[in-house]
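A.B. asks: How does the following fold in three dimensions:
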Amino acid sequence: MKAAALQDYHARMQRVLDHIDRHLDDDLDLDALSSIAAYSKYHFHRQFTATFGLSVHRYVQLARMKRASYRLAYEDAKSVTDIAMDAGYDAPDAFARAFRQRFRQSPSSFRKSPDWEPWLAAFGPLDDARSKLMQKTFTIDAVTIRDVPATPVAIMEHRGDPTTLGATIQRFIAWRKAAGLHPKTNPTFTVWRSERRPASPADYSVDLCVGTDRPIEADSEQIKAGVIPGGRCAVLRVVGHTDNLEPAALYLYRDWLPASGEETRDFPIYCQRLSFFPEVPEHETVADVFLPLK
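C.D. replies: Predicted coordinates:
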């Protein structure tokens, strides 16, 4: 009974987090959120804080600010004023003060040249809160084996400190926009050539790729042509909060592979990103993780 009660409690709180992600533009007051959880509003805020280590107000504020920062960095067409309004601020100057306090940059400065290290630190409490309920568990039934066709790609390499990956992603998005390679028509891949947390940050290595059979002119500073090879792959789909796919990769290597009797092929583990935040709420993002097999 205790296990069932705890599971029910976690399910209610998960509904609240999903509702917040889905309705960041709405009035997310205690009355609304406590009704989603089916708890008394007089106790809900204390239950939320005890569970996640953040007040409801702080959690909503951070979730809105994360979406705003993504839009500043990756959505040039959206004005700073519109982004401020979407984040729940009545005026751009109030948004600018809050943004500067949290990230040590103005919104316009962040849009031009984001400093990702304070950004990562600022959202640590949000990531910690979500990890309390969002620990993904995978099963053997969730893994499928596919024959994957070879995919020619344009590659932007990131080599070095992972805290600067955001800047590489920003350049990658700008390049593919200029090249007319939209995610809806040209698939997006990430190839992991190192551990997520190598012993030395300088050893961090990842390729950002977009599928295209268009000839790629050699560009020593940015883009080179390559291929994600075809062949058999174990594939694990991850739905929701796909910014950290390490648990899925670990499951494939540590649990699925030894039990499967399969052997890996000589190409790194990689993922295809099928939907993106903030185009969809974070809990609706989808990615497939591919483990190449012989």
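A.B. asks: contacts and neighbour counts: CA atoms only from here.
C.D. replies: Noted.
A.B. asks: so how far is residue 40 from residue 1?
C.D. replies: Plainly put, residue 1 is 22 Å away from residue 40 if you go by C-alpha to C-alpha, to the nearest Å.
A.B. asks: of the two, who's got more company?
C.D. replies: residue 40 (13 against 6; other C-alpha atoms under 10 Å).
A.B. asks: just checking, that one touches residue 34?
C.D. replies: Yes - Residue 40 is within contact range of residue 34, at 6.3 Å (criterion: C-alpha atoms under 8 Å).
A.B. asks: show me where the stretch 1-150 of the chain has strands.
C.D. replies: With strands called from DSSP state E, counting those that start in this stretch, the stretch 1-150 of the chain shows them at 143-148.
A.B. asks: Tell me where the stretch 101-250 of the chain has helices.
C.D. replies: Under the criterion DSSP state H, counting those that start in this stretch, the stretch 101-250 of the chain contains helices at 107-112, 116-122, 124-131, 165-179, 246-250.
A.B. asks: Sequence B follows; please return its structure for comparison with A:
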Amino acid sequence: DDELLTALLRAVNRLGAKGRGEESPAVQKSREELLTDQVCQYVFAHLSERITLADIAGELHYSANHLGKIVQEVLGMNFSAYLQKTRLSYAAHLLREKKQMGVGEIAHLTGYTSSDSFARVFRQEYGLTPREYRHGA
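C.D. replies: This next block holds a predicted model:
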């Protein structure tokens, strides 16, 4: 996957390069979307871990500030909001589909260090506790 992405980025750069080596707006947008896809893939692959934008930026060889601006532009939300939305969305999926899993286990799998903080954030987002959501979903 990494080799393919690198080759695609090289090809996009070559095709979109102008006289002084500048990228066309379409090439820049494609590059930003590919980079954001990498961020999203990293988040989902490491969902149960402590994730920071700085960690991802280091992995992708970007500055955290620059990467944060790209994520904001492409996704329409900052990295923290995206991370929380992704965690809660996956937690809601697990609550609906994996009835045998406990709420604490789901909290851990989605990167929350305590069931209480998970339940509080979940309730803020969905208006229900995780247990209420599970039984009503």
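A.B. asks: hang on, the earlier thing: deepest of the helices of the stretch 101-250 of the first structure, which one?
C.D. replies: Mean neighbours per residue, mean count of other C-alpha atoms under 10 Å, is largest over those for helix 107-112, with a mean of 18.
A.B. asks: quick one: that one aligns where in the second structure?
C.D. replies: Per TM-score structural alignment, the counterpart of helix 107-112 of the first structure in the second structure is residues 130-135.
A.B. asks: Which residues does the matching stretch contact?
C.D. replies: The list of residues contacting stretch 130-135 of the second structure from outside it, by C-alpha atoms under 8 Å, 6 or more residues apart in numbering, reads 92, 95-96, 99, 103, 119, 122-123.
A.B. asks: Now with 10 Å, please.
C.D. replies: For stretch 130-135 of the second structure, the external contacting residues (C-alpha atoms under 10 Å, 6 or more residues apart in numbering) are 91-99, 102-104, 106-107, 115, 118-123, 126-128, 136-137.
A.B. asks: quick one: residue 105 of the first structure and residue 95 touch, right?
C.D. replies: No - taking contacts as C-alpha atoms under 10 Å, residue 105 of the first structure lies outside contact range of residue 95: 11.8 Å.
A.B. asks: Neighbour count: the two, which is higher?
C.D. replies: Neighbour count, other C-alpha under 10 Å: between residue 105 of the first structure and residue 95, residue 95 has more, with 23 against 20.
A.B. asks: That one maps to what in the second structure?
C.D. replies: In the second structure, residue 95 of the first structure lands on residue 118 (TM-score structural alignment).
A.B. asks: before we move on, what about residue 73 of the first structure?
C.D. replies: Per TM-score structural alignment, residue 73 of the first structure is aligned with residue 96.
A.B. asks: roughly how far apart are that match and residue 13 of the second structure?
C.D. replies: Counting by C-alpha to C-alpha - residue 96 of the second structure and residue 13 of the second structure are separated by 43 Å.
A.B. asks: neighbour count winner among these two?
C.D. replies: Comparing residue 96 of the second structure with residue 13 by other C-alpha under 10 Å, the one with more neighbours is residue 13, at 18 against 15.
A.B. asks: Surely that one is in contact with residue 27?
C.D. replies: Yes - contact status for residue 13 of the second structure versus residue 27: in contact at 7.1 Å, counting by C-alpha under 10 Å.
A.B. asks: Among the helices of the stretch 101-250 of the first structure, which comes closest to residue 208 of the first structure?
C.D. replies: helix 165-179 (7.3 Å; C-alpha to C-alpha).
A.B. asks: I would like the range of the second structure that aligns with that closest one, please.
C.D. replies: Using TM-score structural alignment, helix 165-179 of the first structure finds no match anywhere in the second structure.
A.B. asks: now for that helix, which elements pack on it?
C.D. replies: helix 56-74, helix 116-122, strand 151-159, strand 205-211 (3 or more C-alpha pairs under 10 Å, 6 or more residues apart in numbering; DSSP states H and E).
A.B. asks: TSV for these, including distance to residue 250 of the first structure?
C.D. replies: Below are those laid out as TSV (distance: least, C-alpha to C-alpha, whole Å):
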stretch	distance to residue 250 of the first structure
helix 56-74	27
helix 116-122	23
strand 151-159	22
strand 205-211	17
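A.B. asks: between those, which one is nearest to residue 235 of the first structure?
C.D. replies: Closest among these, using C-alpha to C-alpha: strand 151-159, at 16.0 Å.
A.B. asks: residues in contact with residue 69 of the second structure?
C.D. replies: 32, 75-79.
A.B. asks: how about 8 Å then?
C.D. replies: Applying C-alpha under 8 Å, 6+ apart, the residues near residue 69 of the second structure are residue 78.
A.B. asks: ok, the residue mapped onto it from the first structure to residue 108 of the first structure distance?
C.D. replies: Matched by TM-score structural alignment, residue 69 of the second structure corresponds to residue 46 in the first structure. Going from residue 46 of the first structure to residue 108 of the first structure by C-alpha to C-alpha gives 36 Å.
A.B. asks: What's the separation between residue 175 of the first structure and residue 112 of the first structure?
C.D. replies: 15 Å.
A.B. asks: which helix is the longest one in the second structure?
C.D. replies: Scanning the second structure for the longest helix, with DSSP state H as the assignment, gives helix 25-45.
A.B. asks: tilt between that helix and helix 79-97?
C.D. replies: Angle, helix 25-45 of the second structure to helix 79-97, by axes from the mean of the first three to the mean of the last three C-alpha atoms, to 10 degrees: 50 degrees.
A.B. asks: Just give me the neighbour total for the corresponding residue of the first structure for residue 78 of the second structure.
C.D. replies: Correspondence of residue 78 of the second structure to the first structure, assessed by TM-score structural alignment: residue 55. Neighbour count for residue 55 of the first structure, taken as other C-alpha under 10 Å: 16.
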